[in-house]
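Student: next comes the sequence, and after it the predicted model I'd like to discuss.
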Amino acid sequence: MLGGTTTQKIGVVAAVLAFLLPLLVDVPGLEPAGERMLSIFLMAIVLFVTEAIPLVATAVLIIFLQVLMLTEQALVPLAEPAATSREFWATLADPVIILFLGGFLLADGAAKYALDRNLAALILTPFRKDARLAMLALILMTAVLSMFMSNTATTATMFAVLLPVLSGLPSAAARTGFALAIPVAANVGGIGTPVGSPPNAIALGALAVQGRTVSFVDWMIATVPLMLLLLLLGWVYLSWRYVPARTPLELNLTTSFVTSPAAIVFYVTAAATVLLWLTEALHGIPSTTVGFLPVVVLLATTVMTGDDLRMLQWPVLWLVAGGIALGHGVGASGLDDWLIGLVDWAAMPGTVLLLVLAGVAVGLGAVISNSAMANLLIPIAIALAGTLGLDLVTVAMVVAVACGLGMFLPVSTPPNAIAYATGTITTAQMVAAGVMIGVVGALLTALALPAYWSWIGL
C-alpha cells in the first residue's frame, strides 16, 4: 500500500470507514457478534474490490480480526463468543488447503521435470498439418493441465510451447485465435476439478463447515460435461472467427522426457495421486488426504526440496483460507440470517435465484479477482440456500463454477493477463470471446447443471 495509487489509498480509507460504521451505529436486529462480523465483512468487500492491499493481506487480516473480535480472545469480550480462536486459526490448515498444497507441489514438479511441456508437444505433434485441429488439441491439453495445475502456470507453460506454433501461422488473425485459445481453455479447465481453481476450494471449505462433502470424482462428474461443452464452443468460435479451414501449420516441436531417477519417482507419484483422486469411491481415502501423499513422498525422496516448497503459491493458499474463515464467521455470528432477512427472497423462485447468483458471480468476477468474488458470495449463497430450502451443494457449486467463468477482460484472470501481454490480442477481441463463453456458461450453470445433477442423482 505504501506509495500506492490514488485508488488504493481511497480504498484503504473507505475500508476503515466501512469497518467502523457497524461498530459505531447500532444495527437493528443484529446481535453484537453479528455487528462485529458485519464490520469485518464490509471491510473485506471494499478491500477485495479495490485491491487497496494485496488480496492475501486481506485474507489474513480477516482471520486476525475474527480472532480479536469474535472469540474468547476478543479484546472487548462478548457475552457469548461466536466461535473459538482455534476454529479460525485452523482455517490455515483446513483439509481443503492440504488438497491444494498437494496439487501445487505436483504442478511445480511437472514444470521442474518438464513434464508439462513434453506432454503438450506430444499432443500437438500429430496435428502439425491442420491449424484448426491443432487448436483443438491445444485447447484440450491446456484444459486438462489446468484441471490439476494452477491456471497461471498452465498458461505460462503453454505459451512457451506455443511460441514456435505462432511463428508457423500464416496470418495475424490465426495467431490471435491461437493466443486466445490458451486463456479460454485455462480458465474453463479450472472448473473441472476441486483443485482447478481457488473458487472451487472455497466452495468445498464452506460446504465442509455445513457438514457437506463433495468427492473429487463427484466434482468432476458434475462439472466436466459443462467444461467440455464450453471448450467446444470456444474452439468453434475461435476457428470460425480467426482460423480459416485448411489453414496450413508447420510445427517443429520435440519431446525429451527426463528419465533421471528423481523424474521417474515424480512421474509415478503424480500418476498415483491422480489415480487415487479418481478412484476415491473405491478405496474411501478422502481426496484431501490423498493430496498430502505427494507432499510426503516427494519431500522424503528429495525429488522436491525445501526450496521447491518455498516457491509454492502460498498467497493463493492463504487467500482460500481467508475465504473459509470469512464464511465460517458469517455463519457463526448470525450475520447470514440478518443479511437474508433484508430481502424477501422467498418470493424469488429457486431458478431465478441461481440465475442471479451466477450472473453476479460472472459479471463481478470479470472485474475483481474470482477468488475474492467467491470469498464474498459463497457464504451468502449458502445461507440463502439454507433459508429457502435449496440444496447447499447445488448453490455453492453453481457460484463457484460461475466465478471461474468471469474472464472478459485482461485483468479478469492471470491467464488473460499473460495472453494480453503477448501483444497478439486486443481488449475487444478478449471481451468478445469472454462474454460469449461467460454468458453461455452462466446460463448453463444456473439452468442446466442443477437439472443434470438431479438426473444423475449427484
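Tutor: Happy to help now that I have it.
Student: alpha carbons only for contacts and neighbour counts from here, please
Tutor: Fine.
Student: top helix in the chain by residue count?
Tutor: Among all segments of the chain classified by DSSP state H, the helix with the greatest residue count is helix 216-242.
Student: put this next to the first one:
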Amino acid sequence: MAALAALAKKVWSARRMLVLLLAPLALLPVVFALPPKEGRCLFVILLMAVYWCTEALPLSVTALLPIVLFPFLGILPSSKVCPQYFLDTNFLFLSGLIMAGAIEEWNLHRRIALKVLMLVGVQPARLILGMMLTTSFLSMWLSNTASTAMMLPIANAILKSLFSPKETQKDLSRESEESTATAQRSGLHAVPTEMQFLASTEQGGHLEEAEAPLDLPADSQKEEERRRNIWKGFLISIPYSASIGGTATLTGTAPNLILLGQLKSFFPQCDVVNFGSWFIFALPLMLLFLLAGWLWISFLYGGISFRCRRKKKSSLRADAEHQARAVIQEEFQNLGPIKFAEQAVFILFCAFAVLLFSRDPKFIPGWASLFPPGFVSDAVTGVAIVIILFFFPSQRPSFKWWFDFKAPNTQTEPLLTWKKAQETVPWNIILLLGGGFAMAKGCEESGLSAWIGGQLHPLEHVPPVLAVMLITVVIAFFTEFASNTATIIIFLPVLAELAIRLRVHPLYLMIPGTVGCSYAFMLPVSTPPNSIAFASGHLLVKDMVRTGFLMNVMGVLLLSLAMNTWAQSIFQLGTFPDWADIHSTNATELPPTLANDTFRTL
C-alpha cells in the first residue's frame, strides 16, 4: 500500500507532463476515423481542449498551437492562421483593457464604488445590493478579477466596522483553516496583500458577544449565526456580481468578444452584433439577474429579515451601521478632492462608452453611417479614444507657464504611460482570443464545421426553446471545471452548425452559449473571482455550492426568457438570415415542412 501511495503521488506530481505526452497518442485514432482534413482539424481541436481543461500548458501557450499544427498538418497555411491573432476584435478588447488601466491608475473605480455605497445606505441588505451594483458596473469595464480584488477589501473594512474587533477575532477560525487548506490543495489564486491583511485581522465568525446579552444564550446564538451569515453574504455577492456584470458589454469578458470574432469568421456578412446592440440586449438581463441574485443572497444569508427584534438589539445594530457609514465616508474622504486626471479619465471613459454604443445601435442610424460602410468598426472607435490617454496631460494645463521663465521645465506626465499599460494589460488573453479565432477559421476551411453539422441530425426534432435551455445548462456546468474562454472556444463552432441544422437563427443558440459560460457560481475553482473570495478564509465550498446552484438555475431561466422575448426583436431571431443561408450551402438542409415547423416554434 505504501508503494502504491508513493507511486500515486509521483503520478500526480507529473500529471501535466503525462497529459502533455499521452493526450496526442490517445487522440490519434480521430485522425483516421474522419475524412483526412476534417480528422486532422478535429485532432488539433480536441488536443487543445484537453490541454485547456487540464492546463497541461498555460492557456495562452495552448492557444498558439494552431500556428504550428495547422500548417504542419495541411489544414491552413500560416498566412491565414497568423492574422487571426490580431483581428479588429482583439483591438476592441485591447482598447477596453487600456481604458480599464487608466481608470485603475487614478483610483476612479474606488471613488465610484464608495460613492455608490454612500448612496445605498448601510443596512446589510442595502449594503449587499450596493456591493453587487458597484461590482457589476465595474466589471462591465474592468476585468472580473480586478473588480473582485478591488471590492473585497472595501467589504472587509465595512464588515470590520459592523462587528467590533473583539468580536471578529473568534469564530471563523475553523472555517478559515478548512477553506484555506482547500484553496492551497486546489492551487487557487493568491489573495492581494491588502486583502490578506484585512482577512488576517478579521478571522472570526461567531460575532456576537458584545451585542447579545449574556442572560439570553439562545438569542445570543441566533444573533451570532446571523452575523456569520451576513459576513458570508457580503463576500459571496462580490464574485457573483462580477461574473454577471461582465456579460453586459462586449468588452466586459472574453467570451463575448470570442462570439463576435467567430461570427465574423463563420458568417462574414453578419453585422447585427456590435457594442450597442449587445448592450441593449444584455443590460436588462444583467439587471434582472442581479435583482434575483440579491434577493436570494439576502434571504439566504440574513440580509433581509421578516421578524421584529428587540429594541436593544436594534439600537446596537444602529450603532454598528453608523460605524459602517463612518468608515465608508472616511475612505471616501481619504481619496481627497477629485483630481484633474480623474475628471479627464472619467470624461474619456464616458466618450468611450457613448461612441461605442452610438456607432451603429441598429434601431436608429449611428454616426458610422457618415463613413463608407465597413470602414469604421468598434475597434476603430475604442483605439481612437485610448490613444488620447497617452498624450493628454494628467495635470491641468496652465497658459501662464509659457510666460513664466522661472517655472520648472518638467515634462507633464500623460494620463497613462505605456509602461503602466504594459503592466496592467493581460496580454495572454489577447493570445487566447486569437487561438479561438484561429480554431474557428480551421473548422470552417477544413470542412469540419460541415461534417459536425451532418452528425447533428438526432437534434433536428428538438424544439429550439428546449435547445436553448439544454445548451445553457450544459455549458454552465462545463465551465464550472474549465476556463470560460476555453469553454466557449470549444462550443461555439458546434452551436453554429447546430443552428444551421435546425434552420434557426445562429445567434439564437450562440448567444445563450456565450452568456451561459460566464454563469459559473458553484465552485471556488470555477473563476478567479470565486477563488479570491474563497481564499479570504470566510467561505466554505458548501456555501458556494448551496448558493451557486440556484444562481445557475436562475441564470438559465432568465437567459431563456431574454432569448425568447426582447432578444427576438433586437437580433431578428424569428427568421433564418441570408448570411447564415449562404454559409449553410455545404450543410445538409432540412425538409421544408420541418423548417416551417421550426419557425413556428420561435
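Tutor: Noted; the coordinates are in hand. Please read these numbers as outputs of a predicted model, since none were measured by experiment.
Student: send over the TM-score of the superposed chains.
Tutor: Between these two chains, after superposing, the TM-score reads 0.91 (TM-score structural alignment, normalised by the length of the first structure); 441 aligned residues with a Cα RMSD of 2.1 Å.
Student: what's Ala400 of the first structure aligned with over in the second structure?
Tutor: Following TM-score structural alignment, the counterpart assigned to Ala400 of the first structure within the second structure is Thr514.
Student: that match belongs to a helix?
Tutor: Yes. Secondary structure assignment places Thr514 of the second structure in a helix (DSSP: H, G, I helix; E, B strand; the rest coil).
Student: and the longest helix along the second structure, what's buried?
Tutor: Longest helix in the second structure, counting residues (DSSP H): helix 217-245. Of the residues in helix 217-245 of the second structure, those with enough neighbours to count as buried (16 or more other Cα atoms under 10 Å) are 220-221, 223-245.
Student: helices and strands around that helix, which ones?
Tutor: In terms of contacts (3 or more Cα pairs under 8 Å, 6 or more residues apart in numbering; DSSP states H and E), helix 217-245 of the second structure is packed against helix 124-139, helix 144-162, helix 275-300, helix 528-535.
Student: if we go to 10 Å?
Tutor: Judged by 3 or more Cα pairs under 10 Å, 6 or more residues apart in numbering; DSSP states H and E, helix 217-245 of the second structure is in contact with helix 124-139, helix 144-162, helix 275-300, helix 528-535, helix 541-563.
Student: quick one: residues contacting Ala102 of the second structure.
Tutor: If you count contacts by Cα atoms under 10 Å, 6 or more residues apart in numbering, Ala102 of the second structure has them with 108-109, 341-342, 345-346, 348-349, 386, 389-390, 415-417, 420-421, 424.
Student: one more time with 6 Å, if that's ok
Tutor: Contacts of Ala102 of the second structure were listed using Cα atoms under 6 Å, 6 or more residues apart in numbering, and they are Leu416.
Student: Phe266 of the second structure and Leu76 of the second structure, how far apart?
Tutor: 15 Å (Cα to Cα, to the nearest Å).
Student: same deal with Gly442 of the second structure?
Tutor: Between Gly442 of the second structure and Leu76 of the second structure the distance, using Cα to Cα, works out to 7 Å.
Student: neighbour count: the two, which is higher?
Tutor: Set side by side, Gly442 of the second structure and Leu76 show unequal neighbour counts under other Cα atoms under 10 Å, the larger going to Gly442 at 27 against 22.
Student: can you name the helix or strand that the aligned residue in the first structure for the more buried one falls in?
Tutor: If you follow Gly442 of the second structure across to the first structure using TM-score structural alignment, you land on Gly329. Here Gly329 of the first structure, judged by DSSP states H and E, is contained in helix 314-332.
Student: so which elements touch that helix?
Tutor: Helix 314-332 of the first structure makes packing contacts with helix 55-70, helix 198-209 when contacts are defined by 3 or more Cα pairs under 6 Å, 6 or more residues apart in numbering; DSSP states H and E.
Student: got TSV for the ones you listed, with mean neighbour count and distance to Leu458 of the first structure too?
Tutor: As requested, these are arranged in TSV below (neighbours: other Cα atoms under 10 Å; distance: least, Cα to Cα, whole Å):
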stretch	mean neighbour count	distance to Leu458 of the first structure
helix 55-70	21	32
helix 198-209	26	15
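Student: so for Ala346 of the first structure, which of the ones you listed sits nearest?
Tutor: For those, distance to Ala346 of the first structure was read as Cα to Cα. The smallest value, 22.1 Å, belongs to helix 198-209.
Student: on that earlier part again, sec struct for the nearest residue to the match of Gly442 of the second structure once chain neighbours are set aside, please.
Tutor: The spatially closest residue to Gly329 of the first structure, leaving aside those adjacent along the chain, is Met37, at 6.7 Å (Cα to Cα, 6 or more residues apart in numbering). The three-state label given to Met37 of the first structure by three-state DSSP is helix.
Student: corresponding residue for Met37 of the first structure in the second structure?
Tutor: Aligned by TM-score structural alignment, Met37 of the first structure pairs with Cys41 of the second structure.
Student: can you get me a residue count around its match?
Tutor: With other Cα under 10 Å as criterion, Cys41 of the second structure counts 29.
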